[in-house]
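Student: only geometry, no sequence info:
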């Protein structure tokens, strides 16, 4: 989380072979046999690390999309994912997925969450488009006490961002983004009272969101 939110982003290598979220992802794929999943994460480095871990643990067809691929390579990956007998899982980085929509898929996996409601809305919009025939299912697994868990609570309980597209998302980020980032990092460090402080921030965000929605109506 810290590396994702730095400007410029920190260049890190990742290893997900023993990550608890990988077990969760494999169980999710097994529970929905034959269905296609779009997985979005922040960076190309995460896409490559996930691909490597999945190839060690699973025979599931995996395609990848990231900013270092050329246009032809992306087109081929998209075509393989779209084919009925093609890849079941498409791994996409934030930048690599720009301008692409996959409304034939109904499952969206958020490997991480961005610190920006507009980016979250864009991610969901990769599937939630004209031509989507079913309600999409959003999957996110955050370990309790992690920075991602703090973000998930803010989006879910504060902004209702997983079920709707908050029109005030940018305003909420301007008002609460800095303390949210600090609280997320505090959670990652295991700081005392972080849960209580997050409760307060989520409640304040929810109040501001409800008031904003009422004003718009």
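Tutor: Alright, I've got the coordinates. Keep in mind it's a predicted model, so treat the numbers as computed, not measured.
Student: CA only for contacts and neighbour counts going forward, please
Tutor: Will do.
Student: SS state for residue 40?
Tutor: Following DSSP: H, G, I helix; E, B strand; the rest coil, we place residue 40 in the strand state.
Student: how many neighbours does it have?
Tutor: 25 (other Cα atoms under 10 Å).
Student: name the nearest residue to it, sequence neighbours excluded.
Tutor: Among residues not flanking residue 40 along the chain, residue 92 sits closest, at 4.9 Å (Cα to Cα, 6 or more residues apart in numbering).
Student: count of neighbours near the one you found?
Tutor: By the other Cα under 10 Å criterion, the neighbourhood of residue 92 contains 24 residues.
Student: what's whichever strand or helix holds it packed up against?
Tutor: Assignment of secondary structure by DSSP states H and E places residue 92 within strand 89-93. Counting contacts by 3 or more Cα pairs under 8 Å, 6 or more residues apart in numbering; DSSP states H and E, the secondary-structure elements packed against strand 89-93 are strand 37-41, helix 44-57, strand 62-65.
Student: give the buried residues for the longest helix belonging to the chain.
Tutor: If each helix of the chain is counted by residues according to DSSP state H, the longest one is helix 194-216. Neighbour-count burial for helix 194-216 flags 194-195, 198-199, 201-203, 205-206, 208-209, 212 (criterion: 16 or more other Cα atoms under 10 Å).
Student: what's the answer for stretch 169-187, then?
Tutor: Along stretch 169-187, the positions that meet the burial threshold by neighbour count (16+ other Cα under 10 Å) are 169, 172-173, 176-177, 180-181, 183-187.
Student: pretty sure residue 138 belongs to a strand, no?
Tutor: Yes - assigned with three-state DSSP, residue 138 falls within a strand.
Student: quick check: it vs residue 123, distance?
Tutor: From residue 138 across to residue 123, the span is 10 Å (Cα to Cα, to the nearest Å).
Student: out of those two, which sits in the more crowded spot?
Tutor: For residue 138 and residue 123, the more surrounded residue by other Cα under 10 Å is residue 123, and the numbers stand at 24 against 16.
Student: okay, now residue 107: neighbour count?
Tutor: By the criterion of other Cα under 10 Å, residue 107 has 23 neighbours.
Student: please compare the first structure with the one that follows:
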């Protein structure tokens, strides 16, 4: 993180959970909780209030299951009204399908509620860098889902699997093209096809999947 204080709004329908999260944040350097909300409607009201005082949070830690307005309904509203605010989902649901849904809605992080302070801090650092962060336990589940029959990595061609491994190594399209002796346009097409087949939103998700699926190890 940079030198400034990172401001966080905590949204969860259980007061004890909100207090626990606030306690987590207290041990993370340069992080400040600027407010709490018990559901989506209250969160949007709080954001409007903070915006009026030019004190919008950098990050919203958002629960999914809440009364009146849940996280899935709240997330796109936050992204539409305050695109500069990053949303990290903090939930007890370790379900790849649910994770995929909220990532498509604009979340940049997916944490489970048993995550420790350092993992919460890592998710916030990634969010501020416009990078995606997925809970370690979730990346394993995600890889298993992607490797299931008739879906995931099994649907990729051999060339696409090679390209995915290179994405996992952090290679750019140009570097992939040079490695495989193909045009940069062809490399870009391969990456686009991979994201489409695996229902992924970004190269970051693809890279995480490649690592957890062992594709990098298979190239060594």
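Tutor: Nice, thanks for sending it over. Note that the coordinates shown come from a computational prediction; the quantities given were computed from them, not determined experimentally.
Student: let me see the TM-score of these two.
Tutor: After superposition, the two chains reach a TM-score of 0.39 (TM-score structural alignment, normalised by the length of structure 1), with 128 aligned residues with a Cα RMSD of 4.6 Å.
Student: residues in contact with residue 111 of structure 2?
Tutor: Applying Cα atoms under 8 Å, 6 or more residues apart in numbering to residue 111 of structure 2 gives the contacts 88-91, 120, 123, 134-135.
Student: before we move on, the earlier item: out of the buried residues of helix 194-216 of structure 1, who's nearest residue 78 of structure 1?
Tutor: Lowest distance from residue 78 of structure 1 to the buried residues of helix 194-216 of structure 1 (Cα to Cα) belongs to residue 209, with 36.7 Å.
Student: I'd say that closest one and residue 171 touch.
Tutor: No - with contact defined as Cα atoms under 8 Å, residue 209 of structure 1 does not reach residue 171; the gap is 9.3 Å.
Student: wouldn't the residue nearest to residue 40 of structure 1 be in contact with residue 77 here?
Tutor: No - using Cα under 8 Å, residue 92 of structure 1 is not in contact with residue 77, being 10.5 Å away.
Student: which residues are in contact with each of these two?
Tutor: Between them, residue 92 of structure 1 and residue 77 have 64-65 as joint contacts when contacts are counted by Cα under 8 Å, 6+ apart.
Student: what kind of secondary structure is the residue lying closest to residue 134 of structure 2 once chain neighbours are set aside in?
Tutor: Leaving out its chain neighbours, the residue that sits closest to residue 134 of structure 2 by Cα to Cα, 6+ apart is residue 110, at 4.9 Å. Reducing the assignment at residue 110 of structure 2 to three states with three-state DSSP gives strand.
Student: residue contacts, residue 110 of structure 2?
Tutor: 88-91, 99, 133-135.
Student: distance check, it against residue 161 of structure 2.
Tutor: Here residue 110 of structure 2 is placed at a distance of 25 Å from residue 161 of structure 2 (Cα to Cα).
Student: show me the strands in structure 2, by range?
Tutor: When assigned using DSSP state E, the strands of structure 2 occupy the ranges 6-11, 31-37, 59-62, 86-91, 109-112, 133-134.
Student: in JSON lines: the ones you listed, plus distance to residue 218 of structure 2.
Tutor: Written out in JSON lines, the entries for the strands of structure 2 read as follows (distance: least, Cα to Cα, whole Å):
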{"stretch": "strand 6-11", "distance to residue 218 of structure 2": "40"}
{"stretch": "strand 31-37", "distance to residue 218 of structure 2": "40"}
{"stretch": "strand 59-62", "distance to residue 218 of structure 2": "37"}
{"stretch": "strand 86-91", "distance to residue 218 of structure 2": "32"}
{"stretch": "strand 109-112", "distance to residue 218 of structure 2": "28"}
{"stretch": "strand 133-134", "distance to residue 218 of structure 2": "23"}
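Student: and residue 166 of structure 2, which of those strands is closest to it?
Tutor: Judging the strands of structure 2 by Cα to Cα, what sits closest to residue 166 of structure 2 is strand 133-134, at 19.5 Å.
Student: just checking, what packs against that closest one?
Tutor: Contact analysis of strand 133-134 of structure 2 by 3+ Cα pairs under 8 Å, 6+ apart lists strand 109-112, helix 117-128 as its packing neighbours.
Student: the same query, at a cut-off of 7 Å, please.
Tutor: Other elements packing on strand 133-134 of structure 2 under the criterion 3 or more Cα pairs under 7 Å, 6 or more residues apart in numbering; DSSP states H and E are strand 109-112.
Student: could you report the neighbour count for residue 43 of structure 2?
Tutor: Summarising burial for residue 43 of structure 2: neighbours were counted as other Cα under 10 Å, giving 24.
Student: ok, it - contacts?
Tutor: Residues in contact with residue 43 of structure 2 (Cα atoms under 7 Å, 6 or more residues apart in numbering) are 11, 37.
Student: at 6 Å what do you get?
Tutor: With contacts defined as Cα atoms under 6 Å, 6 or more residues apart in numbering, residue 43 of structure 2 is in contact with residue 37.
Student: can you tell me how far it is from residue 104 of structure 2?
Tutor: According to Cα to Cα, residue 43 of structure 2 and residue 104 of structure 2 sit 20 Å apart.
Student: next: residue 197 of structure 2.
Tutor: As defined by Cα to Cα, residue 197 of structure 2 lies at a distance of 15 Å from residue 104 of structure 2.
Student: again with residue 161 of structure 2
Tutor: Residue 161 of structure 2 sits 23 Å away from residue 104 of structure 2, going by Cα to Cα.
Student: before we move on, what about residue 144 of structure 2?
Tutor: Where residue 104 of structure 2 is concerned, residue 144 of structure 2 sits at a distance of 20 Å (Cα to Cα).
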